[in-house]
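Trainee: Provide a 3D model corresponding to the input given below.
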Amino acid sequence: MPIRRHRPTISEFVDEFQESVIPSAIPTSEFIDWERIERELEAYRVQIDALESLRDVSEAEFVSGLADALMDADDTREWIDFYFELLGHSDTKYAAFEGLWKFYPIQLDIDKGQRDVAEDLAGVLRDIGLQQLVDVTDDIDAHFRGMKVGMETHKRKNRQGFCFENLVYERLENLAEQLRSEGVHVEVIEQYTTKYQDESGQSKVVDFALLQNGETRIVFEANCYKAGGSKPSEIKRSYDRVSTRMREDGVEFVWITDGQAWAKSLTNVLREGYKDIVDVYNMEMVDSYLTDDVRSFFENGAAVSEDEVDVEPQQSLDSY
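Mentor: A predicted model of the protein is given here:
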C-alpha cells in the first residue's frame, strides 16, 4: 500500500506534477566538467609532449616516432587510448573498411616486443589523421580541450542522473536527520540490494533505501528525463512490477522523477505511473509532501490503497 496521503485525482496530479517539473538536474556551473578535463589533460602530458616532437616530420618519421613511443611506453594501452581519443574515437577497438584493430591484443603484442604491430597501428593512426592534426594544430592542449568539450554532450546524459541522485540523496538525508531528531531510528543506504521474499531467489538493487531499526521500510528509485522516448515508459512498467513485488514483501516503493520530458510528451506515462504506483514524486513534491508522508507511514502505517487514487481528494487526508 502506498505512503502518499495527498491523493488528487489523476488529472489533478498530472497538472500539479507538470506545473512544477525542473528542466534539468544539472546546474549551469556543471554544464562542462572543466576539472575533469584538466585532470585528463595533465594525465596525458607525456603523450602530448611526445606528439609535439613529431611536428612537421615526414610520414615515415611520424610512423617510426609513434612506434618508438608505443614500444617504450610503461602503459601501452594508455598511449593507444590517448591517440585515438585525440581523434574523437573512444572505444576498445577501431574498425574501418580496411580492417579491424582490437586494442587489447595489439597491446599484448607490443608489450611482447612486436615492433611490426606497433608500426602497423602507427600507420593506421597516421592514415586517419593524427599526423595532420599534429601539423595543423598550433596547440595540442587546446585541441584536446575542444575535443573534450564536444564530447560533453554524451557525458551530460550520465551527469544528469548523477546530479539528480545527489539532489534526492540530500533530501533523504535531511528527512532521516529530522526523523532521528524525533526519536525514529532510521538510516539512508545508497545502491541498496534487497531480496524478494519469494521462491525466485531474485533481488533488486535500488538507488536508495530507508531502513528503520535495520529493517528495510521504503525503497526509492530516482530518474530525471530531459527528453522523451521509450525509456521512461519502459522504466515505468518495470517500476510497476517492482512496486507490486516490494509491497507484497511489506516494503514501500517510491519513484522520484523529474525533468522537462515530463512536461507534455510523457503525459500518458505519468498518468499510468501515478495510477499504478501512486507514490510518484517530483522534487517539488518531495519538498512539500515526502517528509510528512514518511513520518505518517512510520506512525500510522501505509495510506489508502491504490484503488482509491482516482477519487477526489479526501479532506481528512489533506493536511498539507
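Trainee: every contact and neighbour count from this point should use C-alpha atoms.
Mentor: Fine.
Trainee: residues in contact with Ser233?
Mentor: Counting by Cα atoms under 8 Å, 6 or more residues apart in numbering, Ser233 touches Val269.
Trainee: what's the first helix or strand after the strand or helix carrying it?
Mentor: Element membership of Ser233, judged by DSSP states H and E, is helix 230-248. Proceeding C-terminally, helix 230-248 gives way to strand 252-258 as the next helix or strand, assigned by DSSP H and E.
Trainee: how about residues contacting that next one?
Mentor: 1-3, 21-24, 168, 217-225, 239, 242-243, 246-247, 277, 279-283, 286.
Trainee: here is the second sequence; please produce its structure so I can put it next to the first one:
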Amino acid sequence: MKLNDYLELSSEERLKEFLSSLSVTNRTPEYYVNWEKVNRETKQFELELNTLNYLISKDSIYNEALSLFTKQPDLLRAIPSLIASRDKILDILSIDEQDNMSFERLNFSKIDTNKIKEYVDFTEKSGLLNFLQNNANRSLVDYVYGVEAGLDSNARKNRSGTTMEGILERHIDKIANELELEWKAQATAPFIKEKWNIIVPVDKSERRFDVVVYSKKKHKVWLIETNYYGGGGSKLKAVAGEFTELSQFVITSNDNVEFVWVTDGQGWKTAHLPLSEAFNHITNVFNLCMLKEDFLSELFQK
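Mentor: Down below sits the predicted model:
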C-alpha cells in the first residue's frame, strides 16, 4: 500500500490496516545486553575485584575480610556489584532472635572507616563471604561481568523505546540525505524556533520531540514521536490520549507544522478503543511495516 492510499482511508479503515501490519518485535540483537554499559560498570572496580580474589577459599574468611578491609577500606566499594545492587548506599533492616528490629545505613561510595566491622558483618549476613569461601573459584572480575549482564536485563523494558528511536533516526537520516532535508533528534520548541524560525506550541515547556524534520524548500517541520508496546496495560490508553492531545496542540501553530506518530507492537491490539480515538484525530500514525514501505519518504515529498 502507498501512503496516499492509506491516508484516503477512513480512520477505522486506517486503524484496521495499522493493526493488521503490526510487527511481532522490535528487538534487534543489541537489545538483549548493553555490553558497553556492562564493561563500564565492571571496569570501574576491576582493581578492587582483583584484590578481593585474595579472599576466595580462605578458611577463616571473616577474620581475613576484617583484616583486609581494615587495611584497604576502599575495597568495600566493590561490594554492591558483588551482590547485584545498583545502590551504593544501603538501608538495612536487622531482626534478632527476639524479633527486635533495627535499621542501619551503610555507604559503599564513601566508606566510613569507623564502621569496618559493620561492613564485614553485612557481607557475612548477605551470604557473600560464604560464596567467596565455598563457591567462588575463579576471577571475581569475570563473576561481576555476569552479574552486570544480568542487571542490564532489567533495563530491557526501557531499551524498547530507545530501540525505536534508533530505528527511526537511522531511517530519517537516510531519507534526509536523499531529499536534502534537515533533522534533529530530541529537539525542543526553542531549538526549532532558533534553528528554523518555526513556532511550535507545546503542552510542556520541557517537551522534546523524538525527531524533528525540516524542509527548507517548504519551510515546514514534521514533529515525530515514537514508541513500542509489546504488551498491553493501562499505559497504552494514557499514551494514546497524550499524543492525541499533543497533535491537536501543535497544529495550532500559524507556521507549517505536521505531527507524526510512529508506533508499533502487539500490545496495541489490546487497546483498540483509545487507539481508535487517536486515529480520529491523528492522520499520520505509522508502524514499522509502513516505514519499510517508504511512508515517511512519501510524506516529506507531499
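Trainee: so the helix holding Ser233 of structure 1 matches what in structure 2?
Mentor: Residues 234-252 of structure 2 are where helix 230-248 of structure 1 aligns, taking TM-score structural alignment as the criterion.
Trainee: give the buried residues for the matching stretch.
Mentor: Judged by neighbour count using 16 or more other Cα atoms under 10 Å, the buried positions of stretch 234-252 of structure 2 are Leu236, Lys237, Ala240, Phe243, Thr244, Leu246, Ser247, Val250, Ile251.
Trainee: contact partners for the nearest residue to Leu181 of structure 2 once chain neighbours are set aside?
Mentor: Spatial nearest neighbour of Leu181 of structure 2, chain neighbours left out: Ser215 (5.3 Å); criterion: Cα to Cα, 6 or more residues apart in numbering. Ser215 of structure 2 sits next to Glu180, Leu181, Glu182, Val221 when contact means Cα under 8 Å, 6+ apart.
Trainee: structure 1: which residue goes with Ser215 of structure 2?
Mentor: Across the alignment, which pairs residues by TM-score structural alignment, Ser215 of structure 2 is matched by Gln212 of structure 1.
Trainee: before we move on, the earlier item: okay if I get the buried residues of stretch 234-252 of structure 2 as JSON lines plus distance to Glu8 of structure 2?
Mentor: Putting the buried residues of stretch 234-252 of structure 2 into JSON lines (distance: Cα to Cα, whole Å) gives the following:
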{"residue": "Leu236", "distance to Glu8 of structure 2": "26"}
{"residue": "Lys237", "distance to Glu8 of structure 2": "26"}
{"residue": "Ala240", "distance to Glu8 of structure 2": "22"}
{"residue": "Phe243", "distance to Glu8 of structure 2": "21"}
{"residue": "Thr244", "distance to Glu8 of structure 2": "20"}
{"residue": "Leu246", "distance to Glu8 of structure 2": "23"}
{"residue": "Ser247", "distance to Glu8 of structure 2": "19"}
{"residue": "Val250", "distance to Glu8 of structure 2": "23"}
{"residue": "Ile251", "distance to Glu8 of structure 2": "20"}
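Trainee: Tyr289 of structure 1 and Asp15 of structure 1, how far apart?
Mentor: As judged by Cα to Cα, to the nearest Å, Tyr289 of structure 1 and Asp15 of structure 1 stand 16 Å apart.
Trainee: these two: who's more crowded?
Mentor: Between Tyr289 of structure 1 and Asp15, Tyr289 has the larger neighbour count (other Cα atoms under 10 Å), namely 17 against 13.
Trainee: confirm that one sits in a helix?
Mentor: Yes. With DSSP: H, G, I helix; E, B strand; the rest coil as the criterion, Tyr289 of structure 1 is assigned to a helix.
Trainee: closest one of the buried residues of stretch 234-252 of structure 2 to Ile83 of structure 2?
Mentor: The shortest approach to Ile83 of structure 2 among the buried residues of stretch 234-252 of structure 2 belongs to Leu236, at 35.0 Å (Cα to Cα).
Trainee: nearest residue to that closest one in space, please, no chain neighbours.
Mentor: Take Leu236 of structure 2 and drop its neighbours on the chain: the residue closest to it by Cα to Cα, 6+ apart is Ala271, 6.6 Å away.
Trainee: which one in structure 1 is aligned with the one you found?
Mentor: If you follow Ala271 of structure 2 across to structure 1 using TM-score structural alignment, you land on Leu266.
Trainee: verify the stated contact: its match with Gly228.
Mentor: Yes. Distance between Leu266 of structure 1 and Gly228: 6.5 Å, which falls inside the contact criterion (Cα atoms under 8 Å).
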